[in-house]
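> with the input below, show me the fold.
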Amino acid sequence: MVRIIFGLTFVLSSFVFQAQISSKYILSFENAVHHEANIQANFTNLKSETATFRMSRSSPGRYALHEFAKNVYNVKVTDGKGNELIATRPDPYSWEVKGHDGTIQVSYTLFANHGDGTYAQIDETHAHLNAPATFMYVPELEHQEMEVTFKLRDDLDWKVATQLKQQQDQTYYARDLQYLMDSPIEIANFRTRSFDLKGQNIVLVLHDEEASDSELDMYFEKVKKVVLEQMMVFGELPTFDYGEYLFLACYMPNASGDGMEHRNSTSIPSSRSLTQGGMDGNIGTVAHEFFHCWNVERLRPKSLEPFDFSKANMSGDLWFAEGFTSYYDDLSLVRSGIISREEYLKGLAGTFNYVWTSPGRQFFNPIEMSYQAPFVDAARSVDETNRENTFISYYSYGSMLGLALDMFLRAEDLTLDAYMRSIWKQYGKPETPYTVAQLQQSLSDFAGQQFANDFFGNYIHKSGMPDFESLLKNMGIILETKDAIDFGAMVRSQRLVNNPKMGSSAYKAGFQKGDKLLQVGAVMLDGNVSINSVLSTFKTGDKVAVKVERHGSEKELSLIIGTEISYKLHYMEGSAKEFTKKIKEQQADWLNSKV
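I've put the predicted structure just below:
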């Protein structure tokens, strides 16, 4: 009698669990050679008279619109008994059907051939799937459980890697739409390496057909160093769902370089094999994306929660979410010894020059720069923009703000590491989304109200430039400024390939993108001559006639030779009198490993 009751209870509990799964998908790849997947979706528990199913228009970690519906076709719909239903199109990314019986069965073909973190790619090397680019969904069912089954081809030796929970064989589970859409999938003949860290499994999944096992081992050692170094910033790992974090590394020539953070995994495709430069060239993406498992995935802007798949997602917090992450990616590489201090400073100098010489700061502060993401984050447009003069990447801008805040805090015997730990405990670990005002209040609690007001007032809500000369000198780094003759626009094969920089010689003289430079003074130009090298034969302030070809006609412009400021960073000499013991200790505390 006990056995019968137990059996009945098990059957009923299984039935209840299965009844909660209202969206089921089956994917097969018979026509992978032509970049197609066949997808069957079964949607049940429908209550609305008119059932709507759709493709996403955006993807977690991206902020622009991406019309994934353009790559689905051969759409067919039946009810639960197999009776054909007629689908109508209320808009370009949705379908509607009436007369269903609480269930609709949708089949469609997906074309996919862009292997980055946003789209999907299917061929006979892999099925690289970003969920929003792959799965139709029913908005009515978004809070209910979902299941995905992959029918793998025996001839391709494919396996599945994903943060989705494996149910059995090739069937995987997501608790709701948000989780499904945040779960990238790599299906390929990949290799893995893993290590246990405080009871959780950190896994590198590598799809790279050129790399040897020894190269994989060497690369995995770098990955481990990154993981350990970044864990020290926050003092602990996040609690990963199902106790595992996956690096989905697809280093194939048909992939596109990218990195996309997700809750318990990251998609990090690149066209560079470990054998062909990826050993050094790809590790920076690993560092950036893993830091996101704290900053963005759990320490999350309120403006992105919940993520809306029906529209572009705008946030004013990307200077912190993406920018501070960018500050820490290279910092973790130098701390772990993966890059040298000289390499770190060279990269820092490049970003420093890009941000602080840009005219864009006169138009937008860091919050407003973040608002530009829907227009620049892998967005597409056919019309010209003036972003050379109006936009600074929130990755780079935020990275420099992270540097500034770290330097400011260290001058007060505090550190950015400690501030990140404090807001992790306040907002990240309990997964309470934050606002900019709350970040400011947290900084006030951490370093004092006046400190926080000054930093946010001058550099976040305004576009001021900190006194980096003093700040960096305290850390044993010399900041030098230099003026050099500069045209003010990039020239290739004698043509201007971008809009002239506001305030530059080219801008003031009225040059335009597309102009072909023919003659500067008495010098006839050819495609091999650098315009700045020609201009350097003159003196600052000289007026020079420049002949150009514009729209098929010749035109003469009057150019006044001008200069452009640039910044150079270098470490203090070890024997320099100003390189005191205190500064050496401060520099070491900043750049040395914490492991």
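> please count neighbours and contacts with C-alpha atoms only from this point.
OK.
> so which strand or helix has the nearest residue to residue 473 once chain neighbours are set aside?
Across the structure, with CA to CA, 6 or more residues apart in numbering as the measure, the residue nearest residue 473 apart from its sequence neighbours is residue 479 (7.5 Å). Per DSSP states H and E, residue 479 falls inside strand 477-485.
> give the other helices and strands that the next helix or strand after that strand contacts.
Beyond strand 477-485 on the C-terminal side, the first helix or strand identified by DSSP H and E is strand 491-492. Strand 491-492 is packed against no helix or strand, with contacts defined by 3 or more CA pairs under 8 Å, 6 or more residues apart in numbering; DSSP states H and E.
> and the strand holding residue 479, what does it pack onto?
Looks like strand 477-485 contacts helix 468-473, strand 563-571 (3+ CA pairs under 8 Å, 6+ apart).
> let me have these in TSV, adding mean neighbour count as columns.
Output for the helices and strands packed on strand 477-485, formatted as TSV (neighbours: other CA atoms under 10 Å):
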stretch	mean neighbour count
helix 468-473	17
strand 563-571	16
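> and these as CSV, adding distance to residue 339?
Below are the helices and strands packed on strand 477-485 laid out as CSV (distance: least, CA to CA, whole Å):
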stretch, distance to residue 339
helix 468-473, 20
strand 563-571, 16
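> and the ones you listed: which comes nearest residue 248?
The stretch from the helices and strands packed on strand 477-485 with the least distance to residue 248 (CA to CA) is strand 563-571; that distance is 35.5 Å.
> what's the angle between the closest one and strand 477-485?
Going by axes from the mean of the first three to the mean of the last three CA atoms, to 10 degrees, strand 563-571 is angled at 160 degrees with respect to strand 477-485.
> what does strand 563-571 rub up against?
Surrounding strand 563-571, the residues in contact under the criterion CA atoms under 8 Å, 6 or more residues apart in numbering are 345-346, 349, 352-353, 357, 476-488, 504-505, 540.
> to compare against the first, here's the next sequence to fold:
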Amino acid sequence: MARAQPPAPAGVHYRIAAPDPRNHLFQVTLTVAQPAAAQELVLPVWIPGSYLVREFARHLQGLQARQGRKACAITQIDKHRWRVDCLPGKPLELRYAVLAHDDSVRTAWLDSTRAFFNGTSLCLRVEGQSAQPCSMDIDAPELIADSADWYCATALIPQKVNAHGFGRYGAQDYDHLVDCPVEMGPFWSARFTACGVPHRIVVAGAPASFDGQRLVQDMRRICETTIRFWHGEGPAPFDNYLFLLNVVNEGFGGLEHRNSTALICGRRDLPRLGEAKLTEGYTTLLGLVSHEYFHAWNVKRLRPAAFTQYDYTQENYTQMLWFFEGFTSYYDDLLLRRAELIDHASYLKLLTKAVQQVLQTPGRAVQTVAQASFDAWIRYYRPDAHTPNSTVSYYTKGALVALCLDLSLRREGRTTLDDVLRTLWQRSAGGPMDEALLREVLQDLGGRSFDAELDAWVHSTAELPLAELLQAHGMALQSDTPQPAQRLGLRVTEGSAVLVKTVLRGGLAEQAGMAPGDEWLGIEVQGQGWRITQLDDLALYAGKATQVTALVSRDRRLLRLPLALQRPTGSKHKASAPEQPDTVTLAITDAARAARWLDGH
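Next up is the predicted model:
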């Protein structure tokens, strides 16, 4: 795999400054050495890895252009494109500001405690020159009392930077520039080596209880396990890697890049000094690290053919997010097990959660996972109360498709999904691929066509054969007693009252006439009225009753809705989607067979 080379001298240069972080404005100066006569400039409308048109241009303001002392007229062409009336070949300077007040991994943030940005939010693309080398000066923010404690971290190529990381960086082209997020502030930082590759982790906002040494040790094991998964003893496809972790009160997510990732987690998810217990929150954080790191191979290099060249001006459609996000979701927790960070029981608990999430989504009978991938731009990132009834997550169902393929391949004994991914990497040269190549590799390594399986599991709404395949590998998928919300077909928030968020298709709550936004105040049973604040109150007040009256507030109107607490025996009711299943559990029935899969043998 070719290594990144230092960029040639840049004809496009950006300067990023923050003279007053209190106003949350980054000041950007863009210099184009050789502009066209009517130079066009474009700001992206989305960021790769997050499939939603976010309209970053709405945060850009005060755009001005000059050539020497002469101001140049600017014409806005559309919502994110401008044309500058300038002389060709004479250096053109543009100045503008960008509002940065989104504390996520997707855009930009600036205040007196921390600064962060993605190039897609700040950097206008110079039309006709996006394939040329470019450079960026990053200035330390001003008017900050503890600015001497501020540092800068990015995966861009350092050209002339000071000990704190501020100064000039280079990029091979515009894609490279905007694929390297930048973190600034008084952050905690550490370095480690995994399979000979230098890695760095930066953590912003961590409390004094943070056990950084433990996080570094665990991340090293994840990185080494992942590199060896893809390459054995061979080299990784990058010279270095950077983790940027923003720690907040509540939050979770990540965004992948070619040799870095931006992550966000809650403070309670971090490992704590003096505590050896692997908490649920910390396990989730390690799974996030594993997921985004795996993406350095699967989606950033091995990627949909539709992403061969990103079009930043509009949606980039693909039906294969079930593979690139779903298969990554399958391996993120599985590699935690193979890195021996979690045991078999902990992994099966995580897998059970994914299985239940799909089984409790009526939309799996409405939309295929391939269709869900294509519709990510209008569905996944724009969920509403009815989303679970109309679509399915390409993350979770995609992970279960990967599970089914892996278990099918292992049962037949010729190959594994591990080998399939590595062969895809080799045949695509770590680059674009399509579903036809996946089918080809499955047939070559599996000894038969797997078209029927992919057609059923990916391109139809047929149920996945989870129980059968798990049983063949020493595990039983068993029904368990459903929780009240699952039994009723509801998703709610609980507090002073029960607030209905989602009414699942075909459930008892839908039959009663409940709707999203309802405030469920209480029940009437056997002539008595009871106030409820959580669904567990139903068992307390309803006793053995199978029918109650739900007292609901909707738009300040009080409604009395007849609610069955269970389906009548022999009911002929047929829902328009699969009935809400019971909770499921996974149990190991043959430890030796289960271990061969779980441990990657």
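> before we move on, the earlier item: which other residues reach the strand holding residue 479 of the first structure?
Counting by CA under 8 Å, 6+ apart, the neighbours of strand 477-485 of the first structure from elsewhere in the structure are 468-469, 472-473, 532, 535-536, 540, 561-572.
> still on that earlier bit, how many residues are close by the residue in the second structure that the residue nearest to residue 473 of the first structure lines up against?
In the second structure, the residue paired with residue 479 of the first structure is residue 477, using TM-score structural alignment. A count of nearby residues for residue 477 of the second structure, using other CA atoms under 10 Å, gives 18.
> so how far is stretch 44-54 of the second structure off the chain centroid?
Relative to its chain's centre, stretch 44-54 of the second structure lies at 12 Å (CA atoms, centre = their mean, to the nearest Å).
> residue range for it in the first structure?
Aligned by TM-score structural alignment, stretch 44-54 of the second structure corresponds to residues 56-66 of the first structure.
> out of the helices and strands packed on strand 477-485 of the first structure, nearest to residue 102 of the first structure?
Closest to residue 102 of the first structure of these, according to CA to CA: helix 468-473, at 63.7 Å.
> that closest one packs against which elements?
Using 3+ CA pairs under 8 Å, 6+ apart as the contact criterion, the elements in contact with helix 468-473 of the first structure are helix 394-411, strand 477-485.
> save the ones you listed as a markdown table, and put in distance to residue 58 of the first structure too.
Formatted as a markdown table, the entries for those read as follows, by distance: least, CA to CA, whole Å:
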| stretch | distance to residue 58 of the first structure |
| --- | --- |
| helix 394-411 | 19 |
| strand 477-485 | 41 |
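> single out the most deeply packed of those.
When neighbours are counted by mean count of other CA atoms under 10 Å, the highest per-stretch mean among these falls to helix 394-411, a mean of 23.
> average offset of it relative to the second structure?
Average distance, helix 394-411 of the first structure versus aligned residues of the second structure after superposition (mean CA distance after the TM-score superposition for the first structure): 1.1 Å.
> just give me how far that helix sits from the chain centre.
19 Å.
> quick one: map residue 184 of the second structure onto the first structure.
In the superposition onto the first structure, residue 184 of the second structure corresponds to residue 187 when matched by TM-score structural alignment.
> list the contacts of its match.
With the criterion set at CA under 8 Å, 6+ apart, residue 187 of the first structure makes contact with 126-128, 158-161.
> report the separation between the residue nearest to residue 473 of the first structure and residue 581 of the first structure.
Residue 479 of the first structure sits 20 Å away from residue 581 of the first structure when distances are taken as CA to CA, to the nearest Å.
> now the strands for the stretch 101-250 of the first structure?
Using DSSP state E, counting those that start in this stretch, the strands of the stretch 101-250 of the first structure run over residues 104-111, 121-122, 126-129, 145-151, 159-162, 165-168, 171-174, 185-188, 191-197, 200-207, 244-250.
> export the ones you listed to TSV and tack on distance to residue 26 of the first structure?
As requested, those are arranged in TSV below (distance: least, CA to CA, whole Å):
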stretch	distance to residue 26 of the first structure
strand 104-111	9
strand 121-122	15
strand 126-129	14
strand 145-151	5
strand 159-162	14
strand 165-168	14
strand 171-174	9
strand 185-188	14
strand 191-197	25
strand 200-207	23
strand 244-250	22
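> count the neighbours of the counterpart of residue 262 of the first structure in the second structure for me.
By TM-score structural alignment, residue 262 of the first structure lines up with residue 257 in the second structure. The local packing of residue 257 of the second structure (other CA under 10 Å) involves 27 other residues.
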